[in-house]
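**Q** Have a look; sequence and predicted model below, questions after that.
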Amino acid sequence: MCGVSGYIGPTPDAAAAVLRMMVEIEGRGPHSAGLAAVTAEGLRHQNRLGSASHLAQRLPLDQFQGRAAAGHVRYATAGSLEDAQPLVGEIGGRRIAIAVNGDTVAIHGKSVDAYRRTMQTVYRARSDTETLLHLVAQTPGNTLVERLQEAFRHVEGAWSLVALIDDTQLIAMRDPWGFRPLWLASADGGYAVASEDCAFSPDWTKVREIRPGEMVRIGPDLVPQAIQYRPVAPRLYCCSFERVYLMSPGSSGVFPFRTACGTVLAEEVLAGEGIPVGVSAVVAMLDSGRDAANAFAYRLGLPVMSGINRTRLGRDVRAFLGHSEDDRLRLAAQKHMPNQEVLRGRDIFLVEDSIVRSDTLRVVVRMMKAVGSGAVHVAVASPRITGPCYYGIATPTTDKLIAARMTIEGTRQHIGADSLRHLSISGFQSCYAHLSIAGFRERLFPGRDVCDACMTGDYPPFVPSTHTAKRVP
C-alpha cells in the first residue's frame, strides 16, 4: 500500500513539485519516503525512513535541481530502508529509478519467490520491486522504454508505476486489470502523475487516469506519448477498498461513492430493525467515515455530532498501518479524542468506513464509554472483510482479519459495541455506479470492473499458491 508521483517540466524545480505531491498523499504510506531527480550531475536519489513530511524537512532541494523527478511513499509490508523506493539501477548504460504501488503475484508464470530463485542475482531488498527492476534488466530491448513494455507483459499482479530515466524521461504505467489508480495532469507547462488527483495543485489541469494496460511516456520535448503495451483485461479489478478507506476524501470519486454507501446503509437499517430506541445522534469515525456518516444521518433524520475528534498528534496518522497490534492500539488512542459534552448520556450511531482488524474501533468505543456515553451502535459502510488482499493492500493473511476469525456477534463483543451492522454486499455493489476510471470508463459495474475479493471471495484468476481464504458466517 503505497503512493507514487512524478513530474516533468520546463524548469529545474521538478523535485519541489514532486515533494509537494508526496506530502499530499503521505497517508498512503508513512513508513518511508524517497525521491529521485534527473540533475545536471545525473540521476540523484534519496530515500529515508519516515513520512514524506519528514523527508521534506531534510531533503537538500538545491542538490536535486532538474526538470524531471519521481517520488514514492511506502507502507512497509516487508523489509527496511533497503526496500524504500524509488529503487535505482543501471540498465544498458542508462540509470533508471522505479517507484511502484501494488504487489506482484507472478512473473513468467512463477511466484515471485520462485522467479527470484531462477535469476542469478544477489538481492539487497525483500520487496518485489527489486525483482521487477532485475526483470527489466534481463529483458531484451533497444531502449529502456521497450524493455519496460516487454518486461511487464509477463507480470501478473497490481502495479501503478512511475519510472524516471536519466535522459529526462518520465514513464507512467498501469496494469491491465486497473487495480491501483494513477492520474495524469498538465502542470505549469509540464506534466504530473500521481496515485491520487488530490496531490495535484489546484491550478493544474487534470487530464485523465492512466488506462489499464497503458504506458505514458513524456520526454524532454514535454509531449506525452500513450502506448497500449498490454490489452485491457476483459475483466477489470479496480480496488473497492481504495475508495472505502485508503483514498483521501478530496480525491475524485470518493465523495459520491462514500455518500452512496452511507445512504444505502441507512436504507438497510430502516428496512430492517429500524433505528434503535434512544439513539439521538450520529458520530463519524474520521476521516474516511465522515462522508458516509453525513449521508447516513441525513437519510435517518438524525443530527451529526462531533463526538470523536482528531488530536493534533494524530492528524496524519493511520492506525491501520501500525506494525503490530500494540502499535495500532497506541496510535488509535493517540489520534482520537472523545467529546464528553456530546457523548455523555447519549445513545449514538457510530459510523465507520470498514473493519479490518478492529483495533481502532475497539479503542474508540472504549473511550466513548469511558466518558459516559450511552449505547454505542456501530454501523459500517462496507461489507465484512473476510479475505486477504494480494494486490497492494496491507492484508495479506486471514489471521489479521477479525471477520475471518469471528462471527458478527463475536466481533460486536470484541469491540464492546451494543450492536453492529454492516452494509450488505448487494448494497455495497449498488454504489459502484458512482465509480469510474476517468477518461476511460465512466461507470463501473460489479462482476466486470471492480475488485471486492476481500469481501466476496471473487478473486482474480491469479492468486498465490498459499491462498486459503474462507468466510465466517
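**A** Thanks, I have the structure now. The structure presented is a predicted model; accordingly, all values stated were derived computationally and were not measured.

**Q** From now on I want contacts and neighbour counts done on CA atoms only, so please keep to that.
**A** Noted.

**Q** Please enumerate the strands of the stretch 351-473 of the chain.
**A** For the stretch 351-473 of the chain, strands defined by DSSP state E, counting those that start in this stretch occupy the ranges 376-380, 419-422, 450-451.

**Q** With the stretch 51-200 of the chain instead?
**A** 68-74, 87-91, 94-101, 104-107, 110-111, 155-157, 160-165, 169-174, 183-187, 190-194.

**Q** Does the fourth one pack against any helices or strands, and if so which?
**A** Other elements packing on strand 104-107 under the criterion 3 or more Cα pairs under 8 Å, 6 or more residues apart in numbering; DSSP states H and E are helix 112-118, strand 155-157.

**Q** who touches it?
**A** 111-112, 115, 128, 154-159, 390-391, 462-464 (Cα atoms under 8 Å, 6 or more residues apart in numbering).

**Q** List the buried residues for that strand?
**A** Buried residues in strand 104-107, counted by 16 or more other Cα atoms under 10 Å: T104, V105, A106, I107.

**Q** For those residues, give me a markdown table that also has distance to P276.
**A** As requested, those are exported to a markdown table (distance: Cα to Cα, whole Å):
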| residue | distance to P276 |
| --- | --- |
| T104 | 45 |
| V105 | 45 |
| A106 | 49 |
| I107 | 52 |
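
**Q** Other residues contacting stretch 239-256?
**A** 25, 27-28, 179-180, 196-198, 257-258, 287-289, 291, 353-354, 382, 434-436, 450-452.

**Q** Now go through those residues and say which are in helices.
**A** Judged by DSSP state H, the subset of the contacts of stretch 239-256 located in helices is F257, R258, D291.

**Q** Please list only the buried members of those.
**A** Buried positions within the ones in helices among the contacts of stretch 239-256, assessed by neighbour count (16+ other Cα under 10 Å), are F257, R258, D291.

**Q** closest to A375 among the residues you listed?
**A** Set against A375, the nearest of these by Cα to Cα is D291 (22.5 Å).

**Q** For V244, see how far away the closest residue to the closest one other than its chain neighbours is.
**A** Take D291 and drop its neighbours on the chain: the residue closest to it by Cα to Cα, 6 or more residues apart in numbering is T259, 5.3 Å away. Relative to V244, T259 is positioned 10 Å away (Cα to Cα, to the nearest Å).

**Q** What of A381?
**A** 8 Å.

**Q** if I look at these two, which residues touch both of them?
**A** With Cα under 8 Å, 6+ apart, A381 and V244 have common neighbours R258, D353, S354.

**Q** which among the residues you listed gets closest to L87?
**A** S354 (32.7 Å).

**Q** Was I right to think that closest one contacts V378?
**A** No. Applying Cα atoms under 8 Å, one finds S354 not in contact with V378, separated by 10.6 Å.

**Q** Structure two is appended below for comparative analysis:
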Amino acid sequence: MASLQRSCLSRTDLFFGGGLGKQKKSRASWVGASLNTSRVIKAHRNDLSPNEKPQSGRSDSSVHADNPMARRCSGLCSPADEYARIDAHEKETTVSWREECGVVGIFGDPEASRLCYLALHALQHRGQEGAGIVTSHNGSLQAITGMGLVSEVFDESKLNKLPGMSAIGHVRYSTAGASALKNVQPFVAGYRFGSVAVAHNGNLVNYNSLRASLEENGSIFNTCSDTEVVLHLIAISKARPFLQRIVNACEQLEGAYSMVFLTEDKLVAVRDPYGFRPLVMGRRKNGAVVFASETCALDLIEATYEREVNPSEVIVVDKDGISSLCLLPHRERKACIFEHIYFALPNSIVFGRSVYQSRYKFGQILAEEASVDCDVVIAVPDSGVVAALGYSARSGVPFQQGLIRSHYVGRTFIEPSQKIRDFGVKLKLAPVKGVLEGKRVVAVDDSIVRGTTSSKIVRLIKEAGATEVHMRIASPPIIGSCYYGVDTPDTEELISNRLSIEETRKFIGADSLAFLPLERLRKVLKEEASTFCDACFSGAYPVPPENHSASKQVKSTV
C-alpha cells in the first residue's frame, strides 16, 4: 500500500532508534476470526517472525446572543413544558457528559501489567463500568476483563496471572442497557496467523455499514461494540505483513479512534486522521515505551511525556525499536475541544495544551464577559473548579468550596422512587450552608446539557440559604450531539438547542445565566482554533450529521 511508503514522522526512528525488522512473508489469507475477551490465547505467527506459525481457528442575553444554529420551540413548548418533557431523564446526575473510555499501552517493562493497572487508575475518570488488561508472554496473550472500577476488577492474584514485558489496558463507560462483560475491552481475537488484542477510545460512524458487509461475507460478531469490526477487518485483510493489515483495516474506518494493539511481539498505537481523541507517548527510565489517553497516566507511572501520537499516525514498537507511518487519506485536524472543558484531568497535557490553563482562562473570560455583583464564587465539582478559580481571580470575588462532592456513590445506585426529586444530586453534592447562607452566589459549571442537573443544583444552593444564584458556564451552549466517542444525548434532547438563554435561565431557576461565548473560546485557542472540533457548539461537523445517525445506535457500546 502507498501508505506504507510514507513516514508520518520521519524523525521517529532517529529519535528512538531502530525500526521495523525484516518481515517474513506468509502464504495464506484469513479464513475466519474468533473473538475472545477472557481466555488465554496461545498463538504463533509466521508473517512477522520466524517463530510464528498459522493457526486455525449551554439571564444574560447581552452577554451571549442566541446561537444562530439553535432551534427554538416556535411557541410549541414553554419552559414548563420543557421541564415536563426532559423530566423523563430524572436519573441524570451531576455527570452531564461521559467520556467513553481510556486506553494504555506499555512495551518493554517486566512489570507491564502492574504499570498498566496503575495507569488505568489515573484514567479512571474516563470510564467506570469496566476494565481490562491483556499482556503478551511466551508467545501467548493473557486477558483479564471485568465489570467495575479498576480496583474492583484487579487484585494481586489476578495481576500475577498477567506476566509479560508488554501490555494494553482499557477503562470503559457505557450508557444504560449496554453494560455487559462481553463488551469490556481489550478484545482479543484469534485468527489464521495468530492473535491480536485491541483497546479503543472513540466511535466509528460507519460501523453499521461495515458490520453489515462483514456479516454478509460470513463474519460472526460476539459483541455489540464497534471495536469488534476492527478485528474482523484485520482478519480478512490479505495485506502483508501484520502491520499492513492494521493499516488496511484503519483506512476503512470513519470517525474517531485512538487505539492500541498488542500481538505476541509488537505494540501498535493508531490515531484517526482527524485526531478527535487524545493519545500520547512517553518513556520510562528503563526505556519502556508507554502510550495513554492522557499524560496524567504517564505521570503516575513515572514515564516522561515525549509527544502526541499524530493524527493519521501508526506507531509500531517491537524489539527492533520504534517506527512510524501514516494512514491515508490525510484530513484537517479536528481535536475534541470538550477534552479541555470537561473530560480530561486538569493535570493533563492534552493536544499539546495544559488542561488546567485552558479551564482557568475560560473562567477568567466569564468574569470579563458576565460579571455580576456577588459575595462568593463556588464551583460545581469537580470539572468546574479550575474555571471557578479563574473567575474568582479575575473578578476579585473570593472562591470558596460551597458544594462538597461525594466520591463514594455506587455506579449502579438505584433511586427508591422517581418521585423523590433531587435525590441523585443530593447524594453526590452536599451544600456548605456556612458558605452559601445569606450570600449572592456565582456557581461555575463546565456545561449544561439537558438542564435537569443544573436546575437541581440551583435549587440545592437556594435551599441552603443563598439569596441569589448566578450560573456561569465555562463553555458555549451545546446545540449538537457528539458522534465521535462521547456519550451525549440526541440533539433534540439538548436544552440549548430548544430554548433561548433566557428560557434556559427560567428553566433552571437561576437569577442569571451566562455562557462562554464561542468566539472567545476560539480566541483562547488562537491560531490553533481551526484544529479543534466544536461541532457541539457550532453545528459544523467534520462530516455532515446526516452521515452519523446510525452511529448513535452503537455509540454507547464503545
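**A** On my side now, so go ahead. If you're wondering where the values come from, they're calculated on a predicted model, not measured in any experiment.

**Q** Neighbour count: A381 and V244 of the first structure, which is higher?
**A** Comparing A381 of the first structure with V244 by other Cα atoms under 10 Å, the one with more neighbours is A381, at 32 against 22.

**Q** which position in the second structure aligns with that one?
**A** Matched across to the second structure, A381 of the first structure falls on A474, judged by TM-score structural alignment.

**Q** Report whether the expected contact of that match with V386 is present.
**A** No. A474 of the second structure lies out of contact with V386 (Cα under 8 Å); the separation is 9.9 Å.

**Q** Identify the contacts common to those two.
**A** In contact with both A474 of the second structure and V386: R359, G363, using Cα under 8 Å, 6+ apart.

**Q** How about residues contacting stretch 266-274 of the first structure?
**A** In contact with stretch 266-274 of the first structure (Cα under 8 Å, 6+ apart) are residues I275, F296, A297, R299, L300, L423.

**Q** Based on its surroundings, how many neighbours for the last one?
**A** This means L423 of the first structure. Based on other Cα under 10 Å, the number of other residues close to L423 of the first structure is 24.

**Q** same question, the second one
**A** F296 of the first structure has 30 neighbouring residues, counting by other Cα under 10 Å.

**Q** element containing it?
**A** Assigned by DSSP states H and E, F296 of the first structure belongs to helix 290-300.

**Q** Give me the mean deviation of that helix from the second structure.
**A** Its aligned residues in the second structure lie a mean 1.1 Å from helix 290-300 of the first structure after superposition (mean Cα distance after the TM-score superposition for the first structure).

**Q** Identify the residue nearest the match of A381 of the first structure in space, chain neighbours excluded?
**A** D446 is the one closest to A474 of the second structure (Cα to Cα, 6+ apart), at 4.9 Å.

**Q** Y123 of the first structure pairs with which position in the second structure?
**A** Per TM-score structural alignment, Y123 of the first structure is aligned with F221.

**Q** Spell out which residues sit in contact with that match, please.
**A** F221 of the second structure sits next to L35, E215, E228 when contact means Cα under 8 Å, 6+ apart.

**Q** Same check for the residues you listed, but in the first structure.
**A** Among the contacts of F221 of the second structure, the ones still in contact in the first structure (both residues aligned by TM-score structural alignment, their matches' Cα atoms under 8 Å) are E228.

**Q** Can you tell me which of the contacts of F221 of the second structure are classed as buried?
**A** Here, 16+ other Cα under 10 Å leaves L35, E228 buried among those.

**Q** Looking at the contacts of F221 of the second structure, which one is closest to S179 of the second structure?
**A** E228 (15.7 Å).

**Q** That closest one reaches F187, doesn't it?
**A** Yes. Using Cα under 8 Å, E228 of the second structure is in contact with F187, at 7.5 Å.

**Q** list residues touching both of those two?
**A** Common neighbours of E228 of the second structure and F187 (Cα under 8 Å, 6+ apart) are L35.

**Q** if I pick the residue of the second structure positioned farthest from its centre, what's in contact with it?
**A** Note on the second structure: the largest C-alpha distance from the chain mean falls to G438, namely 39.6 Å (Cα atoms, centre = their mean). For G438 of the second structure, the contacting residues are G465, A466, T467, by Cα under 8 Å, 6+ apart.

**Q** go on, V4 of the first structure?
**A** V4 of the first structure neighbours (Cα under 8 Å, 6+ apart): 22, 70-73, 99-101, 160-162, 193-195.

**Q** Now it: which helix or strand?
**A** Per DSSP H and E: strand 2-8 holds V4 of the first structure.

**Q** Mean distance between that strand and the second structure after superposition?
**A** Mean for strand 2-8 of the first structure is 0.7 Å (mean Cα distance after the TM-score superposition for the first structure).

**Q** what range in the second structure does that strand sit on?
**A** So strand 2-8 of the first structure sits over residues 101-107 in the second structure, by TM-score structural alignment.

**Q** gap between that stretch and the chain center?
**A** Here the centre of stretch 101-107 of the second structure is set off from its chain's centre by 13 Å, with Cα atoms, centre = their mean, to the nearest Å.

**Q** repeat for stretch 174-188 of the first structure
**A** Distance of stretch 174-188 of the first structure from its chain centroid, counting by Cα atoms, centre = their mean, is 13 Å.

**Q** buried stuff in that stretch?
**A** 174-187.

**Q** same question, stretch 132-143 of the first structure
**A** Buried residues in stretch 132-143 of the first structure (16+ other Cα under 10 Å): L132, L133, H134, L135, V136, A137, G141.

**Q** Alignment lookup: the fifth one to the second structure.
**A** Read that as V136 of the first structure. In the second structure, V136 of the first structure lands on I234 (TM-score structural alignment).

**Q** Kindly reformat the strands of the stretch 351-473 of the first structure as CSV containing distance to M368 of the first structure and mean neighbour count.
**A** Listed next are the strands of the stretch 351-473 of the first structure as CSV, based on distance: least, Cα to Cα, whole Å; neighbours: other Cα atoms under 10 Å:
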stretch, distance to M368 of the first structure, mean neighbour count
strand 376-380, 8, 24
strand 419-422, 15, 20
strand 450-451, 34, 24
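
**Q** With distance to L236 of the first structure as extra columns, can I get these in JSON lines?
**A** Below are the strands of the stretch 351-473 of the first structure laid out as JSON lines (distance: least, Cα to Cα, whole Å):
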{"stretch": "strand 376-380", "distance to L236 of the first structure": "26"}
{"stretch": "strand 419-422", "distance to L236 of the first structure": "25"}
{"stretch": "strand 450-451", "distance to L236 of the first structure": "6"}
